[in-house]
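Student: how would this look folded up:
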Amino acid sequence: MGNYCFHGRSSKDAVNRYEEMSVSRLFALLFVISGYTKPARGVPLRPVCDPRVMDRFIKEARDAENAVKEREEACALPEDLQLPVTNVNVMEWDAEDSRTKEEEVQAGLSLLSQAMLAAHGHVTSRATRQHLETVHSNLRSIAQILKSLNMQEIGSSDSQPRRTFAVRSVDELLRVHTNFLRGKVKLLLSAAEACRPERS
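Tutor: As a prediction, the model looks like this:
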């Protein structure tokens, strides 16, 4: 319990005072913890709109892609994985309504997440498995960012992007993942209303 010195007080008063201090400290600690785990409502999560956040995800995607390219023996998969098409015609993309763009990106993220899990189940290399776990975690974080920006969620987890294609290796999977983040995801986030500077 520690050594405490209470000058000029009876031992009973000292014990009561110590217990009061302990309770106060406990409530203070709980208050601080709740402040970290339960953000106040109405506080905008503008830091997620910082371009450096998305750039970090893209850098980690590239790092994983480059690392796996050096491990060719761990890249072949026994089945095709369906992935979203990543090439973007910017003029056509700009002409799409925001709801269509959100659905396309969210469906693509969902399909990539499923593919990462499927690949993880087939890969035996520990290093490659760790890369897949990292990018899968990042995909979930990006989905949370979209949710924090009040973008409507797609109606079903089975929703598919409008166009898909098949790959059969981990390095191809990670290349598509990188390109999807650099393309449609970054375009969607950069255009989001919540990411635009407030007018004075």
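Student: contacts, neighbours, all on C-alpha from now
Tutor: OK.
Student: which residues in the protein form helices?
Tutor: 11-37, 51-69, 90-95, 98-122, 126-148, 170-180, 186-191 (DSSP state H).
Student: mind giving me the packing neighbours of the fifth one?
Tutor: So the one you mean is helix 126-148. On a contact count with 3 or more CA pairs under 8 Å, 6 or more residues apart in numbering; DSSP states H and E, helix 126-148 meets helix 51-69, helix 98-122.
Student: quick one more, to check against the first:
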Amino acid sequence: SPPGLLLLTSFLLHVEEGRASPTRLVCDNRLIQKYIGEAKDMEKKAGQCQALPALSCPMVLPLVDFSLQQWKSKSNETKRREILCDLALLVGAVAGAQGQVTQECGARQLNQLYQHANSFLLLLQTFSWE
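Tutor: Got it, this is the predicted structure:
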């Protein structure tokens, strides 16, 4: 799939002497710009759906507030935990919302978000962070 191919390519670009750097992978500007573009595209497509009903059970999402200075001061282990926990929280929230959204258009967007976030989570879980 195209998202999987991009992740594999990005992963291969960050392999150094047999070691991968997940922190650099996550912070790669090209990957960030790709995901921002995909998020805007999904938001646009979701906006074209008929009015979506409110969820009967609210979903908890990761915080999106970010301070580059604070991020740089954190250890790689702390960064790893935060990234994996936030991605897992997002994947879980989307899975929960999928069970509540029956409208085809909204369900399609949630499915796409779930696939992308879950693929990225699984990729980051597969290699060591140093």
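Student: any idea what the TM-score is?
Tutor: TM-score of the superposed chains, computed with TM-score structural alignment, normalised by the length of structure 2, equals 0.70; 109 aligned residues with a CA RMSD of 2.5 Å.
Student: Ala88 of structure 2 touches Leu121, doesn't it?
Tutor: Yes: contact criterion CA atoms under 8 Å: Ala88 of structure 2 and Leu121 qualify, at 6.9 Å.
Student: list residues touching both of these two?
Tutor: Shared contacts of Ala88 of structure 2 and Leu121, defined by CA atoms under 8 Å, 6 or more residues apart in numbering, are absent.
Student: quick one: contacts for the residue nearest the centre of structure 2?
Tutor: Per CA atoms, centre = their mean, the C-alpha nearest to the average position across structure 2 is that of Ala117, at 3.8 Å. If you count contacts by CA under 8 Å, 6+ apart, Ala117 of structure 2 has them with Leu87, Leu90, Val91.
Student: highest mean neighbour count out of the helices and strands packed on helix 126-148 of structure 1?
Tutor: helix 98-122 (a mean of 20; mean count of other CA atoms under 10 Å).
Student: elements contacting that one?
Tutor: Using 3+ CA pairs under 8 Å, 6+ apart, the elements in contact with helix 98-122 of structure 1 are strand 76-84, helix 126-148, helix 170-180, helix 186-191.
Student: which parts of the longest one are buried?
Tutor: By 16 or more other CA atoms under 10 Å, the buried positions in helix 126-148 of structure 1 come out as 128-129, 131-136, 138-139, 142-143, 145-146.
Student: then the first one?
Tutor: By neighbour count, and taking 16+ other CA under 10 Å as the criterion, the buried residues in strand 76-84 of structure 1 are Ala76, Leu77, Leu81, Gln82, Leu83, Pro84.
Student: not counting its own residues, what contacts that strand?
Tutor: Contacts of strand 76-84 of structure 1 (CA under 8 Å, 6+ apart): 108, 111-112, 115, 119, 122-123, 161, 163-170, 173, 176, 180.
Student: looking at the helices and strands packed on helix 98-122 of structure 1, spot the one closest to Gly35 of structure 1.
Tutor: Closest to Gly35 of structure 1 of these is helix 126-148 (CA to CA; 17.8 Å).
Student: how much does that closest one stray from structure 2?
Tutor: Helix 126-148 of structure 1, aligned to structure 2 and superposed, deviates on average by 1.5 Å (mean CA distance after the TM-score superposition for structure 1).
Student: returning to what we had before: distance to Arg25 of structure 1 added to the helices and strands packed on helix 98-122 of structure 1, as TSV?
Tutor: Shown next, in TSV, are these (distance: least, CA to CA, whole Å):
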stretch	distance to Arg25 of structure 1
strand 76-84	52
helix 126-148	33
helix 170-180	47
helix 186-191	42
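Student: which residue range of structure 1 does stretch 97-107 of structure 2 align onto?
Tutor: Taken onto structure 1 by TM-score structural alignment, stretch 97-107 of structure 2 occupies residues 119-129 there.
Student: and the buried residues of strand 76-84 of structure 1, which two are furthest apart?
Tutor: Counting by CA to CA, the most remote pair of the buried residues of strand 76-84 of structure 1 is Ala76 and Pro84, 19.4 Å apart.
Student: can you find the partner of Gly47 of structure 2 in structure 1?
Tutor: Counting by TM-score structural alignment, the partner of Gly47 of structure 2 is Lys69.
Student: how about that match, what does it touch?
Tutor: Cys75, Asp171.
Student: what's the separation between Ala95 of structure 2 and Asn111 of structure 2?
Tutor: Using CA to CA, to the nearest Å, Ala95 of structure 2 is found at 8 Å from Asn111 of structure 2.
Student: His98 of structure 2 contacts Ala107, correct?
Tutor: No His there; residue 98 of structure 2 is Gln. Yes: judged on CA under 8 Å, Gln98 of structure 2 makes contact with Ala107 at a distance of 6.3 Å.
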